[in-house]
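S.K.: Please find the sequence and the predicted model below.
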Amino acid sequence: MRRAYLPMILLSLLLSCHQQARNTDIPIPDESVFNLTSSWHTEEGKEIKLKDLKGKVLVVVMIYTTCKVACPRLVADMKGIHDKVPAALQNKVQYVLVSIDPAHDTPDKLKSFAQSREMDSEEWTFLQGSTESVREFANVLAVKYKEISPMDFSHSNIISVFDPQGNLLYQQEGLGIDNAGTVASITAAAQ
């Protein structure tokens, strides 16, 4: 009699593993950032929607490549966060840098920026969108930015953490601050 249940148990386990591997099939909650329909270009020139990033914990910051003051610090903060997330969880985390200067930060420029900062591996994604999509995403993140002069912006310094379904979990505001809360939220969401 026990043998008759074995195939059903194996099938159940297989389906469970298959569903876990396909966590991108889980419905998107109403408050998810993945409900935004704008299109973006990666540093590789690939066109994506934010929902294409579903399934991983997202660590997101908005920068621009010609920034000389805040953005270098934000990039360093992102790298510091990356370095503190346990290695065993890195495959469950995506670090996303969104340009607030889509007119100048082309995919090629973003790729060059990523390479020069040793951020060109798979866990790093750089995005360029339209002015409207950048504005929409900034509003979701509560990031304020304003063009002061061509290629120069004033902007908020916020790093946001989203769970694999696109729900905002945590925000770190400031430059060079203690990132223990950010790392803890990433670690908890990635486990």
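M.R.: Now that the structure is in, tell me what you want to look at. Residues are numbered from 1 along each chain as shown.
S.K.: switch to C-alpha atoms for all contacts and neighbour counts from now on
M.R.: Fine.
S.K.: what about A4, how many neighbours?
M.R.: 8 (other CA atoms under 10 Å).
S.K.: what packs against the host helix or strand of it?
M.R.: Using DSSP states H and E, A4 maps to helix 2-21. Packing contacts for helix 2-21, counted by 3 or more CA pairs under 8 Å, 6 or more residues apart in numbering; DSSP states H and E, involve no helix or strand.
S.K.: Run through the residues that contact the residue lying closest to I63 once chain neighbours are set aside.
M.R.: Using CA to CA, 6 or more residues apart in numbering and skipping residues adjacent in sequence, the residue nearest I63 is S99, 5.1 Å away. Neighbouring residues of S99 by CA atoms under 8 Å, 6 or more residues apart in numbering: M62, I63, Y64, T65, D105, F126, L127, Q128, G129, V134.
S.K.: Let's have those residues in a markdown table, adding distance to A188, neighbour count and secondary structure.
M.R.: Shown next, in a markdown table, are those (distance: CA to CA, whole Å; neighbours: other CA atoms under 10 Å; DSSP: H, G, I helix; E, B strand; the rest coil):
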| residue | distance to A188 | neighbour count | secondary structure |
| --- | --- | --- | --- |
| M62 | 23 | 28 | strand |
| I63 | 26 | 25 | strand |
| Y64 | 29 | 24 | coil |
| T65 | 31 | 20 | coil |
| D105 | 33 | 24 | coil |
| F126 | 24 | 27 | strand |
| L127 | 26 | 28 | strand |
| Q128 | 29 | 27 | strand |
| G129 | 30 | 26 | strand |
| V134 | 28 | 21 | helix |
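S.K.: what about versus this one:
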Amino acid sequence: MKTHALSPLRKAVALLALAFAPPVLATDIAVPAPPPAAKAESLDVQVPDVELVDQTGRKVRLWTDLVRGHTVAINFIFTRCKTICSPMTATLARVQQELGPKSDVRFISITLDVANDTPERMAKFAEPFKPGPGWSFLTGEPAKVKDALVALGGYVPDKEAHRPTVLVGNAVADSWTRVDGLGSPSRILEAVREARAASAGPSELGSTDSNASAQDAAAAKYFTNTELVDQNGKTHRFYEDLVRGRKVLINFAFTSCKGACSPITKHLADVQAKLGDRVGKDITMITLSVDPANDTPKSLSTFAKKFGVKKGWYFLTGSRENITLVLKKLGGYVDTPDAHNTTLLIGDAATGMWVKSPAMANVENIVHAVEHLNDPK
């Protein structure tokens, strides 16, 4: 069978990553930031005509049977995923529902765990999301699945490190973009509609200013302006007061912790010292309490002072409802404080670039991550 190839794969300018020692760039953030405007990452894609197997056990060719002549939305998941795969699939399900049962848009989910994901397991994973007939959950022979993942930009050596992105394209127009799979469904819908429109002729997107405004609105909606209280008793709206327009470092802790919290806070104090006066200006550091029932502003203040924390670093608590909402948005919620993760989130809401690092990673590497977060590869 002849493989159909579109234009050669080209790296998109907006695919930003960190080029430094692996210990810091552990993987992309599990709960990523809101997506950039749909046109921010325009690229060419080569679609191989590999034979895969869908959730019904039917053999299908990726190009011939699924992509050729259609607008498609493609994501990458695995059934044992405990973080982003289910929410991302739920977002795509909302997009499919919004498009309606007569839509000709094809949805494709390709496994990142071919050793485990049989057609039966893919079908069981898909069932709660009630996918329509135009949605294929694909597995198959390892080499063929890998060929598809590599060509579509979804391959990662460690499945846990995969990005929550959706590849949206129209093969007729050779129009392809990547958008955030955990952001608002409206952003994916916008990309789908633009891909469909591209097949009928060129279309103009909004101005840079309007795209930036849309990005800001999406970020505000995702992070929310939930009110939290810092160690000085001051109330802040989470997005507008602490995240908007800045690079941010976010970790999770609680003051009565007998394990990692104190060493991590001491370590991050060294990071703050290395970043210098930028913290409190264009960089914000945030520690979110995972024990709001016990962490008062006073106890957080006492905890922070032990480590010489300076301005620009906010130790946040609040009502259980409010702190839980923000923790869940950032993947930091746990049922019991002792079970909290020791991840450091590093991000820039303005660009939508987020990575995660072990909080105890080398100070120099963390600083490099912050300073070069938006550098092209």
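M.R.: Perfect, I can see it now. Because the structure is predicted, anything quoted here is derived from the model rather than measured.
S.K.: E118 of structure 1: which of the contacts of S99 of structure 1 is nearest?
M.R.: F126 (12.7 Å; CA to CA).
S.K.: Which residue is the nearest non-sequential neighbour of the closest one?
M.R.: L97 (4.8 Å).
S.K.: Now do the same for that neighbour: its match in structure 2.
M.R.: Correspondence of L97 of structure 1 to structure 2, assessed by TM-score structural alignment: T287.
S.K.: part of a helix, is that match?
M.R.: No. Using DSSP: H, G, I helix; E, B strand; the rest coil, the assignment for T287 of structure 2 is strand, not a helix.
S.K.: Run a quick neighbour tally on it.
M.R.: Neighbour tally, T287 of structure 2, other CA under 10 Å: 21.
S.K.: shouldn't it be in contact with G312?
M.R.: No. With contact defined as CA atoms under 8 Å, T287 of structure 2 does not count as touching G312 (11.1 Å).
S.K.: Roughly how far does M360 of structure 2 sit from Y222 of structure 2?
M.R.: 28 Å (CA to CA, to the nearest Å).
S.K.: roughly how far out does stretch 68-88 of structure 1 sit from the chain middle?
M.R.: Here the centre of stretch 68-88 of structure 1 is set off from its chain's centre by 13 Å, with CA atoms, centre = their mean, to the nearest Å.
S.K.: Next, the buried residues of it.
M.R.: A70, C71, P72, L74, V75, D77, M78, K79, I81, H82, V85 (16 or more other CA atoms under 10 Å).
S.K.: The residue nearest to F126 of structure 1 contacts L58, correct?
M.R.: No. When contacts are counted by CA under 8 Å, L97 of structure 1 is not listed as touching L58 (10.2 Å).
S.K.: Could you look up the SS state of S121 of structure 1?
M.R.: Per three-state DSSP, S121 of structure 1 ends up coil.
S.K.: what about it, neighbour count?
M.R.: 9.
S.K.: same question, L249 of structure 2
M.R.: Neighbours around L249 of structure 2, by other CA under 10 Å: 26.
S.K.: my read is it is in a strand, agree?
M.R.: Yes. L249 of structure 2: assigned to a strand according to three-state DSSP.
S.K.: and whichever residue in structure 1 pairs up with it, what does it touch?
M.R.: The equivalent of L249 of structure 2 in structure 1 is V59 (alignment by TM-score structural alignment). By CA under 8 Å, 6+ apart, the contact set of V59 of structure 1 is V93, Q94, Y95, V96, I159, S160, V161, F162, I186.
S.K.: and the fourth one, how many neighbours?
M.R.: Applying the criterion other CA under 10 Å, we find 21 residues in the vicinity of V96 of structure 1.
S.K.: Next: the last one.
M.R.: Here the neighbour count serves as a burial measure; for I186 of structure 1 (other CA under 10 Å) it reads 27.
S.K.: Name the helix or strand for it, please.
M.R.: helix 180-190.
S.K.: just checking, what packs against that helix?
M.R.: Using 3+ CA pairs under 8 Å, 6+ apart: helix 180-190 of structure 1 touches strand 57-63, helix 70-84, strand 158-162, strand 168-173.
S.K.: got JSON lines for those, with distance to A138 of structure 1 too?
M.R.: Shown next, in JSON lines, are these (distance: least, CA to CA, whole Å):
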{"stretch": "strand 57-63", "distance to A138 of structure 1": "8"}
{"stretch": "helix 70-84", "distance to A138 of structure 1": "15"}
{"stretch": "strand 158-162", "distance to A138 of structure 1": "10"}
{"stretch": "strand 168-173", "distance to A138 of structure 1": "13"}
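S.K.: returning to that earlier point: now do the helix holding A4 of structure 1: distance to the chain's middle.
M.R.: 34 Å.
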